[in-house]
Every structure is written in C-alpha cells, then in structure tokens.
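**Student:** Based on what follows, work out the 3D shape:
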Amino acid sequence: MASELNINITIDVLESEEELTAQEKEALQVAQEAANDAYAPYSNFLVGASLLLEDGSIFRGSNQENAAYPSGLCAERTALFGMSAQYPNKKIKLLAVTARRLSEEKFLPAMPCGACRQVMSEYEHKQQEAIPVILQGPEGTFYRCHSVSDLLPLQFTKDHL
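**Tutor:** Predicted coordinates for the structure are as follows:
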C-alpha cells in the first residue's frame, strides 16, 4: 500500500528591502553589480549571484553565455565553482541571486535553474551546514530560503552513488 511523504517548506516573502538584514542587503547589492557585468549577448538576460563567506568576504559570479550553446554557465554556478577553486575550505553563509533584462534597470524575479539547484545542494552537503538563499522576487519583494533544501527538497548527493 502506498504511503505519503509530506514535505513542508517555508520561504519568507519579504515585502521590501527594509526587511532584509544588513548582510542580505550587501549580498544582494553585490549580486546586482555582478548582474551588470554578465556576458549575455544572446539572451540579454543578466543574472548575478553572490556568496557571503564565513570570513565576511563576498564572492560573486554572473552568467556567461556562448554562441556554442550550451557552453555558457549560470551566475550561481560561476560563483560557486570560482569560489570553490580559490577557497575550497571556506563555508558559505549566504547566497543571493538577482536578474534584470539588459534593456531595463529594474531587477526581476530570479529563480535558480534545476542544474544550479543541484550544484547549490552539493555545496550545502559538502559543508554540512545550511546555506540560506535570498532571491529577488516580483514587484520589489524578496524570498528568503533558510536552506538550499527549500529549493530542492529531495536532493541527489554522493551518498546515493
């Protein structure tokens, strides 16, 4: 007989920037700056990500497109892979993601794709500590996830290999 698995996920919906902590604001600002530096000549969709590290430093990444699809890379993975290559043992305390269209100044909702969610979960599993995620939401709102597992509840990890 079938049984049910109930998964309860709580994501805070923040109505304005004033509800963000100082660290969340700073991480989002760095993510917005990173989005402005994205290389997105094909989609014109600029995405930025930032990682607040345990020492207080912030590492950033932006989406990088390529004419030879799918050779580009999303902002989240650019930030995570670059950070891990340079600081393999530092823990991530917060990840922020934001996006905008090249033709517009306002920032749009920014939700990580499935591949990015999988990579994010790998780093959360690696550090054995939750990584909170701040996402740009619609109409000036923000989403606060307390863990990557809020975005990818049934994770595939090295333990499944």
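
**Student:** CA only for contacts and neighbour counts going forward, please
**Tutor:** Fine.

**Student:** Report the central residue of this structure.
**Tutor:** What sits nearest the mean C-alpha location of the chain, by Cα atoms, centre = their mean, is Val97, with 4.5 Å.

**Student:** Now do the same contact list for that one.
**Tutor:** 28, 31, 47-50, 76, 110-112, 133-136 (Cα atoms under 8 Å, 6 or more residues apart in numbering).

**Student:** Doesn't it belong to a helix?
**Tutor:** No. Assigned with DSSP: H, G, I helix; E, B strand; the rest coil, Val97 falls outside any helix and is strand.

**Student:** For burial, what's the neighbour tally of the spatially closest residue to Asn66 that is not a sequence neighbour?
**Tutor:** Distance criterion Cα to Cα, 6 or more residues apart in numbering; nearest residue to Asn66, sequence neighbours excluded, is Gly72 at 5.0 Å. Number of residues near Gly72 (other Cα atoms under 10 Å) recorded here: 15.

**Student:** Okay, Gly72 and Ser103: tell me how far apart.
**Tutor:** 21 Å (Cα to Cα, to the nearest Å).

**Student:** now swap in Ile131 and tell me
**Tutor:** Note on Ile131: its distance to Ser103, by Cα to Cα, is 32 Å.

**Student:** here's the other one to compare against:
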Amino acid sequence: MKEVKIETTLQLFDDINELPEDIKSLMSIAIDARENAYAPYSNFNVGASLLLDNNEVVIGNNQENASYPSGLCAERTAIYYAGAKYPDAKILKMALTASSKNKVTDKPIPPCGACRQAIAEYELKQDHNIEIYFMGAKGKVAKSSSLSNLLPFIFESSVL
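**Tutor:** Sure, this is the predicted structure:
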C-alpha cells in the first residue's frame, strides 16, 4: 500500500475590495445576478458571472423548482448558456457569490459537486484552466487557479 497526499493551494483575499479591478467588476456582476436568483424553497441565492476569451460576460443564477431535482445551480446555468451561445469561446474566469436569507454567509462558498463536474468538463474541453473566485454575501474571497484544486480526482471521458 502507498499513501498519497493531495494538496490544494488557494489565494484568499480579505474582501471584494482587495480583488484586481477586472475581478471586482466580474464579482459585482455575479452579485447582481445573485439578487435575481429564484430560490423560494432554499432561500439560498447564488450568482455567477463568466468572462469568456471573446470578452463577453455571461451570467447565471440558481433557479429552483418545487420538484427540487428540476432546479439548476447558478454555475451550470451560466456555463451551459455560454456553451450554447458561444460554443467556441473559452471560459477564462468565473466569479461566484452566495447568500442566505436564513443566516449570514461571510465565508467563501465553493461550487457544489455537480457544478464542479460541469466546470471540469469545460476545462478539459477547452484545454485551458478556469480561474474561479468565490465568496459568500460578504467577507473573504477565495481564488482557485483551476477546477482541479477543488476537484482533484476529475471524472472525465477517457474512462468511458
């Protein structure tokens, strides 16, 4: 038997004001998208914004449904729209923010597992890392230089 150690490196910013201007703008767009989320069941609003290599910015927010599995997360809403509207564009950067109507979200909130898998698919498809910035409603912002920092054992098509 051999033990394998996996390490992840993230950058942590004290708040949105410490971000570079282009990322601060991208996060502000995600915050606006978060405010328009449809989350009457969870009361947990999530917003996402993507910067593409054609300089387009695509947004998404979570969309819930009384039949819970039928809803869709903000990240996948944005990614799938980008894939449909700009199929040849690469996703360069992603900003995510989440807030709860039930409690203060002041820690970075990363993408859920299903969204991590969707982001991984696009990173592999485009053969280019996606920088991911994520935060709660306020407070620290985390940056991952690639989805592989958040999902080290990616399930991908070569195993099919």
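
**Student:** TM-score for the pair, please.
**Tutor:** Overlay of the two chains. TM-score (TM-score structural alignment, normalised by the length of the second structure): 0.92; 160 aligned residues with a Cα RMSD of 1.9 Å.

**Student:** if we can go back for a sec, show me what the residue nearest to Asn66 of the first structure lines up with in the second structure.
**Tutor:** With TM-score structural alignment as the criterion, the equivalent of Gly72 of the first structure in the second structure is Gly71.

**Student:** could you list every residue that touches its match?
**Tutor:** Going by Cα under 8 Å, 6+ apart, the list of residues near Gly71 of the second structure reads Asn62, Gln63, Glu64, Asn65.

**Student:** Out of these, who's the most crowded?
**Tutor:** Most surrounded of those: other Cα under 10 Å gives Asn62, at 24 neighbours.

**Student:** Touching, that one and Ala33? I think so.
**Tutor:** No. Counting by Cα atoms under 8 Å, Asn62 of the second structure stays clear of Ala33, with 9.2 Å between them.

**Student:** contact partners of stretch 106-114 of the first structure?
**Tutor:** Contacts for stretch 106-114 of the first structure (Cα under 8 Å, 6+ apart): Val47, Glu76, Val97, Thr98, Ala99, Arg100, Arg101, Leu135, Gln136, Gly137, Pro138, Glu139.

**Student:** Now flag whichever of these is closest to Tyr123 of the first structure.
**Tutor:** Glu76 (11.6 Å; Cα to Cα).

**Student:** Nearest residue to the closest one in space, ignoring adjacent ones along the chain?
**Tutor:** Ala49 (5.4 Å).

**Student:** picking that back up, would you mind checking the contacts of stretch 106-114 of the first structure for buried ones?
**Tutor:** Neighbour-count burial (16 or more other Cα atoms under 10 Å) applied to the contacts of stretch 106-114 of the first structure gives Val47, Glu76, Val97, Thr98, Ala99, Arg100, Arg101, Leu135, Gln136, Gly137.

**Student:** Now render those residues as a markdown table, adding distance to Glu15 of the first structure.
**Tutor:** Below are those laid out as a markdown table (distance: Cα to Cα, whole Å):
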| residue | distance to Glu15 of the first structure |
| --- | --- |
| Val47 | 21 |
| Glu76 | 24 |
| Val97 | 17 |
| Thr98 | 16 |
| Ala99 | 18 |
| Arg100 | 19 |
| Arg101 | 22 |
| Leu135 | 12 |
| Gln136 | 11 |
| Gly137 | 9 |
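
**Student:** What about those residues, which are in strands?
**Tutor:** Val47, Val97, Thr98, Ala99, Arg100, Arg101, Leu135, Gln136 (DSSP state E).

**Student:** For those, work out which two are farthest apart.
**Tutor:** Using Cα to Cα for every pair in those, the one that comes out farthest apart is Arg101 and Leu135, at 16.0 Å.

**Student:** can you pull out the helices in the first structure?
**Tutor:** Counting by DSSP state H, one finds helices in the first structure at the ranges 22-36, 75-86, 114-127.

**Student:** average gap between the last one and the second structure?
**Tutor:** This means helix 114-127 of the first structure. Superposed on the second structure, helix 114-127 of the first structure shows a mean distance to its aligned partners of 0.5 Å (mean Cα distance after the TM-score superposition for the first structure).
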